[in-house]
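>>> Could you work out the structure for the sequence below:
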Amino acid sequence: MAKVYFGMVVSLDGFVNDQNGGIQKLYASYKPTEEILAERENVGAVVLGRNTFEMASNPDDYADNYEYQVPLFIMTHTPPAKHPKENDNLTFTFVTDGIESAISQAKKAAQEKDVVVLGANVSHQLLKAGLADELQITLAPILLGKGLRLFEHLEDLEIQLEKLRTFETAQQVEIWYKIIRKS
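Okay, the predicted model is just below:
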């Protein structure tokens, strides 16, 4: 069954970037497991935050190099002046009317496949709107001390989780959780 989930690499102390906004230290030892690569095969659309989208030095590179060659939905207040290069599989839709609209459009584009959400701010919106089915956390072997915490600004939200699976390598641990919906 298709699901909506978000995935993030975080430091052991809970940060998704360092004090300068960089993510390189988190990904220094990151190697996707065979299981993660298999999960990617079932992704039919991706929702990205604008900050995550802009991490590419050249947005046109997405069409040739991005790991997900599927429709991309970018959450933003203002679409870029120049539309990035697309290909037969990867297209861009800039969504300005909220997370509910982005997820709805992504589900439609994904058909029976999964929708993955990337970016801390968008993940917060996803959780607050109750639209996530699962979350995937990869623990990077580093303590950053400062930066942006993944679960910052969720003080008024309590979410129960059920561990689904764990993948371990020599350098990382990936944990998948199901989000338990309160009846």
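>>> drop to CA atoms for contacts and neighbour counts, all remaining ones
OK.
>>> what kind of secondary structure is residue 106 in?
helix (DSSP: H, G, I helix; E, B strand; the rest coil).
>>> need the contact list for the residue nearest the centre of the chain.
Residue closest to the average C-alpha location in the chain (CA atoms, centre = their mean): residue 118, at 1.8 Å. With contacts taken as CA atoms under 8 Å, 6 or more residues apart in numbering, residue 118 has the following neighbours: 6, 7, 8, 46, 47, 48, 49, 52.
>>> Mark which of those are buried, thanks.
Neighbour-count burial within those applies to 6, 7, 8, 46, 47, 48, 49, 52; the criterion is 16 or more other CA atoms under 10 Å.
>>> Format those residues as TSV; extra columns: secondary structure.
Supplementary listing: these in TSV, determined by three-state DSSP:
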residue	secondary structure
6	strand
7	strand
8	strand
46	strand
47	strand
48	strand
49	strand
52	helix
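>>> At which residues are the helices of the protein located?
According to DSSP state H, the chain carries its helices in the segments 24-27, 34-41, 50-53, 62-65, 99-110, 120-128.
>>> Please name every helix or strand in contact with the first one.
Applying 3 or more CA pairs under 8 Å, 6 or more residues apart in numbering; DSSP states H and E, we find helix 24-27 packed against strand 4-11.
>>> How about the fifth one?
Here helix 99-110 is seen to pack against strand 43-49, strand 72-75, strand 114-118, helix 120-128 when contacts are counted using 3+ CA pairs under 8 Å, 6+ apart.
>>> Proceed likewise with the subsequent sequence, for comparison:
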Amino acid sequence: MGKVMAGMTMSLDGFINDRNGSARKLSTDFKELLEAPSFKEMTKDTGAVIMGRRVYEMADPFLWANDDYEFQVPIFVLTHTPPEKYPKGNDKLSFTFVTAGIESAISQAKKAAGDKIVQVIGGASTIQQCLNSGLCDELQIDIMPVLLGKGLSLFQGIDTDKLELERTKVDETTTIRTSIIFKVTNTSPGV
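Sure, this is the predicted structure:
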């Protein structure tokens, strides 16, 4: 089966959104990012996506969950309560709402992805759960050259005693975005 890769964009001072909960300043290069060769390769190599309920609802899913969405794969949404209505998807993109936790979401996504990558695209809680469970193989952090001062930190709540990170790649993804990929090793025996 393929690997599990978690990824998130953050400010230079380590925040994934500002004090008001907005990530707008971290996505000013979004159109350029969609055209970046490394992003196109990543979407091609992705077989399934895991996201949290907040990420799913950040924009109206009935507008973005269509044939134009960059990830045309099964999407597993980690949630406590599935929505009553959701987009039907298409022959490639589908939605599964997982209420049994991150381990179940990763297991289902790995089966759906086969030999391709399972991409965990957020939010912070979903990626934190993935890292703390020991089920994340790689972590991609995209750094944007902005300072937010305050906000939500991706690494708050991470059990740092259990993880080791080894940088494997650095890429100037867009004219302003730098992507760093780390191999994640769980150092806790028995996990």
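>>> Got a TM-score for the two of them?
With the length set by TM-score structural alignment, normalised by the length of the first structure, the two chains reach a TM-score of 0.93; 183 aligned residues with a CA RMSD of 1.6 Å.
>>> Pick the one among the contacts of residue 118 of the first structure closest to residue 58 of the first structure.
Comparing those against residue 58 of the first structure with CA to CA picks out residue 52 as the nearest, at 12.5 Å.
>>> what lines up against residue 84 of the second structure once you look at the first structure?
In the first structure, the residue equivalent to residue 84 of the second structure is residue 81, according to TM-score structural alignment.
>>> ok, now which ones touch the aligned partner of residue 164 of the first structure in the second structure?
Residue 164 of the first structure maps onto residue 168 in the second structure, with residues paired by TM-score structural alignment. For residue 168 of the second structure, the contact set (CA under 8 Å, 6+ apart) comprises 180, 181, 182, 183.
>>> Show me what residue 143 of the second structure aligns to in the first structure.
Looking across to the first structure (by TM-score structural alignment), residue 143 of the second structure lines up with residue 139.
>>> same check, this time on residue 39 of the second structure
With the correspondence set by TM-score structural alignment, residue 39 of the second structure lines up against residue 36 in the first structure.
>>> What separation is there between that match and residue 44 of the first structure?
According to CA to CA, to the nearest Å, residue 36 of the first structure and residue 44 of the first structure sit 15 Å apart.
>>> So for these two, which sits in the more crowded spot?
For the pair residue 36 of the first structure and residue 44, the greater number of neighbours falls to residue 44 (24 against 13), based on other CA atoms under 10 Å.
>>> hang on, the earlier thing: how about TSV for the helices of the first structure, with distance to residue 154 of the first structure added?
Converted to TSV, the helices of the first structure look like this (distance: least, CA to CA, whole Å):
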stretch	distance to residue 154 of the first structure
helix 24-27	22
helix 34-41	27
helix 50-53	19
helix 62-65	31
helix 99-110	16
helix 120-128	7
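>>> Which one, of the ones you listed, ends up nearest to residue 71 of the first structure?
helix 99-110 (6.9 Å).
>>> so how far does the closest one sit from its counterpart in the second structure?
For helix 99-110 of the first structure, the mean distance from the matching residues in the second structure following superposition reads 0.3 Å, by mean CA distance after the TM-score superposition for the first structure.
>>> Where in the second structure does that helix align, residue-wise?
Mapped onto the second structure using TM-score structural alignment, helix 99-110 of the first structure spans residues 102-113.
>>> Pull out the buried positions in the matching stretch.
102, 105, 106, 108, 109, 110, 112, 113.
>>> Pipe the helices and strands packed on helix 99-110 of the first structure into TSV and attach distance to residue 146 of the first structure per row.
As requested, those are exported to TSV (distance: least, CA to CA, whole Å):
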stretch	distance to residue 146 of the first structure
strand 43-49	21
strand 72-75	26
strand 114-118	21
helix 120-128	15
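>>> between those, which gets nearest to residue 31 of the first structure?
Proximity of those to residue 31 of the first structure was assessed by CA to CA; the nearest stretch is strand 114-118, lying at 17.3 Å.
>>> and the angle from that closest one to helix 120-128?
Relative orientation of strand 114-118 of the first structure versus helix 120-128 (axes from the mean of the first three to the mean of the last three CA atoms, to 10 degrees): 130 degrees.
>>> Spatially nearest residue to residue 166 of the first structure, not counting backbone neighbours?
The shortest distance from residue 166 of the first structure to any non-neighbouring residue, by CA to CA, 6 or more residues apart in numbering, is to residue 175 (4.5 Å).
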